[in-house]
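Enquirer: With the sequence up front, the predicted model follows.
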Amino acid sequence: MPKNYSRLTLEEISAEINVSRTTIYKVINNKGVVSEKTREKVLTALEKYNYVPNNNARNLAMNKKYRIALIDFESPDATYFSSSVERGIQQVMRDYGDHGLTIQHYTSPVHHPAQQNKDIHEAYDRGIRHFIIASADCTMIQSELDWLAENDCTVILLSKDIPDSPCDAFIGIDEYKGGKLAGEVMGKMMPVGGKLQILMAKESSSNIMTIKTRYQGFLDKIRTFSNIEVLPVASDLSGKEQIQETLLKILETPGLSGIFDLTYQLELVSQVLRARHREDLKLVGIDLFPEIRSYIADNTIDAVVFQNLEAQTYLACRLLFENICYGKTIKKEKYYSKLDIIMSENLEYF
């Protein structure tokens, strides 16, 4: 079942406190004659139900609902993904919940991408025509995106771009530039003549486009540093035991100076390096999540390239709300988030 994010309408508040909508509207807008006792009762209820007066009080007064379906996934390889989306939804509801915004949040396991197709149709059958989709399998969902476009639905892709899809916008990062930025950071930290190892996760339908693009960006940049030897990629890594065993063998490499992580298991890589007291190695990764904060703080991880997924979710919801409520056009373009470099000295700001 999807999570439903909404605020009480004026009619629902009216029923809760047994005061007419007209009277509540008078209190909200400070108009008309209302007894002090009733006014106090209404204000107490508005505070209880977390209503904040705003320029869209008319939406609440008219019981208008602006409905969005957000469809994403949970992945054991990136456990922070869906929780970051969740925090973005909570933030947008704090700002727009009183404007009549309702979000139906559908989350399914990444290894069951067909569920996303079912969720799309369930939301459509509920009358929702505005969608935010973070695809678990870009190939499998393509036909559904075509179907949504044929039925005049508005769709924003979140985090994962699908080239040539009929969607209205993409919100995420330029994965190639993210890889290049990581390559630049690593290149400037590595010692002359140092050896660099790249760790790469086993490709899957959910990560293949992201990993390949990040890897290519990193490789293109790191090759501009002539003083670095890039070792053969340790690829197809999957599962805790395999990653640990592979990494322990890699640590025996003479002259090893740096590791770039694309396993989505940066916390596991960090744990091994910390246990082996390999503070001499430069470790760079992509994405920030709670499990790695302590490793950044003690410099086990030297730097990560950060994308603000919460902000991306917020922007997607805001663009759709403004489109539904005000008729504001969504530019058919890619809304790329800025990329930040996080190290121990600025970790506290993220």
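Expert: Looks like it arrived, so ask away.
Enquirer: going forward, measure contacts and count neighbours with C-alpha atoms only.
Expert: Noted.
Enquirer: any idea how far the residue nearest to residue 291 when sequence neighbours are not counted is from residue 111?
Expert: Using Cα to Cα, 6 or more residues apart in numbering and skipping the chain neighbours, the partner closest in space to residue 291 is residue 267 (6.1 Å). Remark: distance between residue 267 and residue 111 (Cα to Cα, to the nearest Å) = 22 Å.
Enquirer: Check residue 48 too.
Expert: For residue 48 relative to residue 111 (Cα to Cα), the value is 41 Å.
Enquirer: can you give me the helices in the protein?
Expert: Taking DSSP state H as the test, the helices found in the chain are 10-17, 21-29, 36-48, 57-61, 80-96, 114-125, 138-150, 175-189, 208-222, 240-250, 266-275, 293-297, 309-326.
Enquirer: okay, pairing it with this:
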Amino acid sequence: MVTIYDIAAKAGVSAMTVSRVINNTGKISDKTRTKVRRVMDELGYVQNQMARSLVLQQSNLLFLLITDITNPFYTTLARGAEDAAKKHGYRLLFGNSDESLDKEKDYLDTILATRADGVLIAPTGDSSLPHLETLRKHDVPFVLLDREVPGMESDIVLGDSKEGARRLVEHLSSLGHKRIAMINGSRHVSSARMRLEGYREALKLNDLPYEDQYVLETAFEPRSDLSAIEHWLAEMNPAPTAIIAGNNVLAVEVIRTLTAQGKQVPDDMSLVCFDDLGPLSEINPFLTVIAQQAYQFGYLGMQMLVDRLKERGEPTVPWKKIVLPADMIVRRSAVACGCGLTDTCLGG
């Protein structure tokens, strides 16, 4: 392994000069700095980041922990976070919890071991509280994304889930749908709770009944076994004419299940959801969605984290909360309900 002493010997300077060039400290002439960096490149020097972070008490590393990288919402969010981190001179490490508390805990250990300066995190749910408390205990600043955790005050970037659900119900109601079902994430996840609350309130505002049978509480992550969705669709009586999916992953799974049953969206069932499908929607603009500002979630969240790092050691600064509005994009997956003449209609 090449050391600063090897570089110093070849460049004809002191080890202290090499250290100052590497850490960009002290007064070094441009000529000397250029010569040292040329030797570093020739010898293939790789800086020991861990040693540097121990000396400076700063790693220049930030960590992004999300729940599902296969979801285009989080993919775009990660792009925004990386762009903001790079703008401020930070490198970004990444983890994917798959909605698993155990994986989240493993990544928490990695965050502490790498001495990351701060964390941008979409928690798995309410049960993430002890993990966040550990970060705070070790004085690691963090910003929450997309989900609140009861009992933990922090900087946070949220979408308006309640309003989004209300707009989806109103859209379906305007098309004549009266039996509107919802497949949603766990109520132990704040965004799912708010979407369910918005759904229930919108039904009431539109003089539509709420029935427990029309709500399936599941998880936001993708799965290979669709039996729970199959059972839910089969058991609802009378069948709904439209379904709201709590995110795009669930919407795709509803489509897969209906297709396996020989049914189609929107001919046999209207379907709308939260979050767009990224580039797929450009190729095949089909799903009507509440499109959240995924890139801004990551970019603004990272900006908040960097701001919090800059404020370290200063008098306590109030926690910041950003709620990003979403756009409803109307496409072809929901059509006017044609079931007005019969209660046995199976779709839109």
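Expert: All right, it came through fine. All of these numbers come straight from a predicted model, not from anything done at the bench.
Enquirer: that older thread, indicate which one of the helices of the first structure is closest to residue 105 of the first structure.
Expert: For residue 105 of the first structure, the closest of the helices of the first structure is helix 80-96, at 8.5 Å, according to Cα to Cα.
Enquirer: helices or strands next to that closest one in the packing?
Expert: strand 66-74, strand 101-109, helix 309-326 (3 or more Cα pairs under 8 Å, 6 or more residues apart in numbering; DSSP states H and E).
Enquirer: what's the first one aligned against in the second structure?
Expert: Per TM-score structural alignment, the counterpart of strand 66-74 of the first structure in the second structure is residues 60-68.
Enquirer: what comes up buried for the matching stretch?
Expert: 60, 61, 62, 63, 64, 65, 66, 67, 68 (16 or more other Cα atoms under 10 Å).
Enquirer: Stretch 168-176 of the second structure too?
Expert: Under 16+ other Cα under 10 Å, the buried positions of stretch 168-176 of the second structure are 168, 169, 170, 171, 172, 173, 176.
Enquirer: Just name the closest of the residues you listed to residue 302 of the second structure, please.
Expert: residue 168 (29.6 Å).
Enquirer: and that closest one, what pairs with it in the first structure?
Expert: Match for residue 168 of the second structure (TM-score structural alignment): residue 182.
Enquirer: Its match against residue 287, yeah?
Expert: No: using Cα atoms under 8 Å, residue 182 of the first structure is not in contact with residue 287, being 10.8 Å away.
Enquirer: Spit out the residues that contact the two alike.
Expert: 304, 305 (Cα atoms under 8 Å, 6 or more residues apart in numbering).
Enquirer: quick one: contacts for residue 298 of the second structure?
Expert: 76, 77, 78, 79, 80, 81, 82, 84, 145.
Enquirer: Checking those residues against the first structure: which ones persist?
Expert: Counting by both residues aligned by TM-score structural alignment, their matches' Cα atoms under 8 Å, the contacts of residue 298 of the second structure that remain in contact in the first structure are 77, 80, 81, 145.
Enquirer: Adding distance to residue 34 of the second structure, write those residues out as TSV.
Expert: Converted to TSV, these look like this (distance: Cα to Cα, whole Å):
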residue	distance to residue 34 of the second structure
77	38
80	33
81	32
145	42
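Enquirer: which two in those residues are spaced the farthest apart?
Expert: For these, and using Cα to Cα, no pair is farther apart than 80 and 145, which are 12.4 Å apart.
Enquirer: okay, and the common contacts of these two?
Expert: When contacts are counted by Cα under 8 Å, 6+ apart, residue 80 of the second structure and residue 145 have 297, 298 as shared neighbours.
Enquirer: Looking at these two, which is more packed in?
Expert: Shown here are residue 80 of the second structure and residue 145; by other Cα atoms under 10 Å, residue 145 has more neighbours (25 against 20).
Enquirer: That one pairs with which position in the first structure?
Expert: Using TM-score structural alignment, the equivalent of residue 145 of the second structure in the first structure is residue 158.
Enquirer: what's the answer for residue 96 of the second structure, then?
Expert: Taking TM-score structural alignment, the alignment pairs residue 96 of the second structure with residue 107 from the first structure.
Enquirer: ok, its match touching residue 69?
Expert: No: in this structure residue 107 of the first structure lies outside contact range of residue 69 using Cα under 8 Å: 10.7 Å.
Enquirer: before we move on, the earlier item: for residue 120 of the first structure, which of the helices and strands packed on helix 80-96 of the first structure is the nearest?
Expert: Closest to residue 120 of the first structure of these, according to Cα to Cα: strand 66-74, at 7.6 Å.
Enquirer: Which position in the first structure pairs with residue 206 of the second structure?
Expert: Per TM-score structural alignment, residue 206 of the second structure is aligned with residue 225.
Enquirer: count of neighbours near that match?
Expert: Quick note: residue 225 of the first structure (other Cα under 10 Å) scores 16 neighbours.
Enquirer: Name the nearest residue to it, ignoring sequence neighbours.
Expert: Closest to residue 225 of the first structure by Cα to Cα, 6+ apart is residue 187, at 6.2 Å.
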